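> Structural data only, the sequence is not supplied:
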């Protein structure tokens, strides 16, 4: 999104992009979709936000429904199993790369790096809940804005290269202005209004209530679909830090509490989520499909339809709060543009999220490289595939789709060749 919207298309400036990103980081729920909604709303009012946020999600929903069906129907076929075997190490490298990319922007000085390290230790060693880490980082940012503003000030706007430049009167290259630049006045629809905020909140609550009420009347208050709607509504409201921070919470509920999926299916679902367009949080659609299929929510003769309905229900209730947060709170955030008192705590939270993503990388590497636990063997082939994927990402900037395709092929080759080698 940064490469497309800031660097290539020049729809929004670097500072305003990061300002919106920091707001989405502090919100519960999927920040990537929230950021798409925010920029669509800022450029084209409420319907721009709804279109941008909706189309950010729908393609991956359709793809994941199809891939989830293939996984459940043909997952035991050696070729499919081999593809997943190769994709899992690649996903480990992708998580590490995600931590690096965010860290390169957020960890711009020693203080931010220390916040990330403290976040990593807190959640990895002491299992501190992520909301506590968010609050602690925000408090540090508030104090920093007052007592050490130089450490928490936003970075200077970066100049862009020739690909995004124009020529001034002297013929010298000058950076092209963004459609929404640092000094662009706030559009009329993006100015804070208490009445407008209350209207959006009321409409959002009514839409949620009508959808949940209709679902409860149809499936029953304790039915699988209603339980999914309730849980993922809660997850969207109380989980912070995006998909990488949400996944442990969803994993615990889906596997241990509701038995919608197994532990192996959850790891495979993350691999599928990484391989599809749209935000990684769309792995929840996989959880919904598997749960709807295994619990036969529409009966044993309609397993695919039940899975598709469950995936759609989960997606709707996961993303609805995000639209409400952006359309209601966006004007307040625009009013804080450039104010250190607001940007400092969000910058600290962004640094803390880097530590959380690093924690997830360790968690995923553990399950991929030591499939039987630390007491068991280390999967040397998975380690090699992960190292090759990391080199492709960091050194050669290979795209995600191409990377997963190659690693999936390597997985098929490995599962075919290893038995022959004894």
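Structure's in. What do you need? Nothing here was measured: the structure is a model prediction, and the numbers come from that model. Numbering: from 1, shown residues only.

> alpha carbons only for contacts and neighbour counts from here, please
OK.

> Report how many residues lie close to residue 413.
If you count neighbours by other Cα atoms under 10 Å, residue 413 ends up with 15.

> how near is the residue nearest to residue 383 when sequence neighbours are not counted to residue 32?
The shortest distance from residue 383 to any non-neighbouring residue, by Cα to Cα, 6 or more residues apart in numbering, is to residue 369 (6.3 Å). To residue 32, residue 369 is 29 Å away according to Cα to Cα, to the nearest Å.

> ok now do the residue nearest to residue 383, which residues does it touch?
Residue 369 makes contacts with 89, 378-380, 382-383, as judged by Cα atoms under 8 Å, 6 or more residues apart in numbering.

> Now which of the residues you listed would you call buried?
By neighbour count, with 16 or more other Cα atoms under 10 Å, the contacts of residue 369 hold 89, 378, 382-383 as buried.

> what's the helix or strand for residue 145?
Here residue 145, judged by DSSP states H and E, is contained in helix 130-147.

> What is that helix packed up against?
If you count contacts as 3 or more Cα pairs under 8 Å, 6 or more residues apart in numbering; DSSP states H and E, helix 130-147 packs onto helix 110-124, helix 149-152, helix 340-369.

> and stretch 63-73, which residues are buried?
By neighbour count on 16+ other Cα under 10 Å, the buried set for stretch 63-73 is 63-65, 67-69, 71.

> Below is structure B, check it against A:
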């Protein structure tokens, strides 16, 4: 069998494309990578992709960027992982910094809101397509379907912590699924002297990760930059529970403790990040930009904002390289252990429920202007805050029409992602101007 690996230049161009098209939050991004890397390019097999995804779901931080890094590492070692991880983030980071600069400078994002109305509708269709595709690939029988349904109910209805759901899925999978070990059909390149290499990776990438903090303190002592970087380093270490859990914590701290942003600005940043490519936690770079812009430490507000946004991204995304380069060789070996393979299969099935939960959350916030909580008598003993429930009078009819049209385009006519997003953005702008 010929070597299925792409050339390094092809890897670069493909992950730049993925970085430019990675709309839709984790669900859409994971599905996009699956479509391109597994279905279109056939660089890795389905089971290898799901195995990598299951591992990344266990880690703190942005799982989609970690998955891109893992895939790049499988194909071209460390340099492939670095290239794929950076290219996945770079387009969205550049765009979010540009939008944050426009937001802070002009204090008027109304023209963006009209475009984003259309983009959000298209993204909703993309996320639903992602759910269908991942479900078809991951759910291989009634037991795996039960895992996915249970994970959805645990997250959406009972509000259990994401790490707990994943942990329980892994335990149940090791007991019930007992997946067959992976057949070793691809050459192994990365497993010799794994222990030493893992230690070296932790120390080298840990030093790279924390280098800006030491440099800033050596040069200028405590200032806005050190505050921003130190805060987001702590966030990166404990960012379990998915992007929305992380953003909820950051919103509380950035608004009430640090006073970097207002609640309205936090929501504006989330709206921008939801409709730009890249991980949803790029919202944090928006927060970092406003922190630097509001309390400039060097070169004026604009330059300070850009530096703070870049430091935020460094603090959040560099740890992904530590987790992948140190842990992935060991995780690859687990593919040959039936019990551990079963645990990861359980996590993979539960991941479909996680994506379903994200899809419902996204749909509620795209189609309704206000989403509250609703108590149901039968669930009252178990729920303190009630279920997420839309305020029906706040239904956004233009968004509903655009979402239905986008769904028809992507499911019935199989319109490409780029064409769909361009058309939806233009339609949203036209509707916004007309209304």
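That came through fine. This one's a predicted model, so the numbers in the text were calculated from it and none came from an experiment.

> Quick TM-score on the pair, please.
For these two chains in superposition, a TM-score of 0.79 is obtained (TM-score structural alignment, normalised by the length of the first structure); 384 aligned residues with a Cα RMSD of 3.0 Å.

> Distance of the equivalent of the residue nearest to residue 383 of the first structure over in the second structure relative to residue 191 of the second structure?
By TM-score structural alignment, residue 369 of the first structure lines up with residue 367 in the second structure. Going from residue 367 of the second structure to residue 191 of the second structure by Cα to Cα gives 48 Å.

> can you put the contacts of residue 369 of the first structure in CSV and add secondary structure?
Output for these, formatted as CSV (DSSP: H, G, I helix; E, B strand; the rest coil):
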residue, secondary structure
89, helix
378, coil
379, coil
380, helix
382, helix
383, helix
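
> Figure out how far stretch 128-139 of the second structure is from the centre of its chain.
For stretch 128-139 of the second structure, the separation from the chain centroid amounts to 17 Å (computed by Cα atoms, centre = their mean, to the nearest Å).

> And for stretch 126-140 of the second structure?
With Cα atoms, centre = their mean, you get 16 Å for stretch 126-140 of the second structure.

> Pull out the buried residues from that stretch.
Those buried within stretch 126-140 of the second structure under the rule 16+ other Cα under 10 Å are 126-131, 134-135, 138-139.

> How about stretch 344-357 of the second structure?
Neighbour-count burial for stretch 344-357 of the second structure [16+ other Cα under 10 Å]: 344-357.

> List the residues that contact residue 36 of the second structure.
The contact partners of residue 36 of the second structure, by Cα under 8 Å, 6+ apart, come to residue 42.

> can you rerun that using 10 Å?
Residue 36 of the second structure sits next to 14-15, 17-18, 42-43 when contact means Cα atoms under 10 Å, 6 or more residues apart in numbering.

> of those residues, which stay in contact in the first structure?
Comparing these with the first structure on both residues aligned by TM-score structural alignment, their matches' Cα atoms under 10 Å, the contacts found in both are 42-43.

> and the contacts of residue 36 of the second structure as JSON lines, adding secondary structure and distance to residue 77 of the second structure?
As requested, the contacts of residue 36 of the second structure are exported to JSON lines (DSSP: H, G, I helix; E, B strand; the rest coil; distance: Cα to Cα, whole Å):
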{"residue": "14", "secondary structure": "helix", "distance to residue 77 of the second structure": "16"}
{"residue": "15", "secondary structure": "helix", "distance to residue 77 of the second structure": "15"}
{"residue": "17", "secondary structure": "helix", "distance to residue 77 of the second structure": "20"}
{"residue": "18", "secondary structure": "helix", "distance to residue 77 of the second structure": "19"}
{"residue": "42", "secondary structure": "coil", "distance to residue 77 of the second structure": "18"}
{"residue": "43", "secondary structure": "coil", "distance to residue 77 of the second structure": "14"}
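
> Can you tell me which of the contacts of residue 36 of the second structure is closest to residue 258 of the second structure?
Minimum distance to residue 258 of the second structure across the contacts of residue 36 of the second structure is 34.6 Å, recorded for residue 18 (Cα to Cα).

> and that closest one, how many residues sit next to it?
Neighbours of residue 18 of the second structure under the rule other Cα under 10 Å: 24.

> Also residue 316 of the second structure?
By the criterion of other Cα under 10 Å, residue 316 of the second structure has 26 neighbours.

> Show the residue spans covered by the helices in the stretch 251-400 of the first structure.
263-274, 283-294, 303-335, 340-369, 380-394, 400-421 (DSSP state H, counting those that start in this stretch).

> Residue 244 of the first structure is nearest to which of those helices?
helix 340-369 (5.9 Å).

> Most widely separated two among the buried ones among the contacts of residue 369 of the first structure?
Pairwise distances across these (Cα to Cα) peak at 12.7 Å, for the pair 89 and 378.

> Need the residues touching each of those two.
Contacts common to residue 89 of the first structure and residue 378, judged by Cα under 10 Å, 6+ apart, are 368-369.

> what's the angle from the lengthiest helix in the second structure to helix 263-274?
In the second structure, assigned by DSSP state H, the helix with the most residues is helix 63-106. Here helix 63-106 of the second structure runs at an angle of 130 degrees relative to helix 263-274 (axes from the mean of the first three to the mean of the last three Cα atoms, to 10 degrees).

> what helices or strands is helix 63-106 of the second structure leaning on?
If you count contacts as 3 or more Cα pairs under 10 Å, 6 or more residues apart in numbering; DSSP states H and E, helix 63-106 of the second structure packs onto helix 8-21, helix 25-33, helix 46-58, helix 110-138, helix 263-274, helix 283-294, helix 300-317, helix 319-333.
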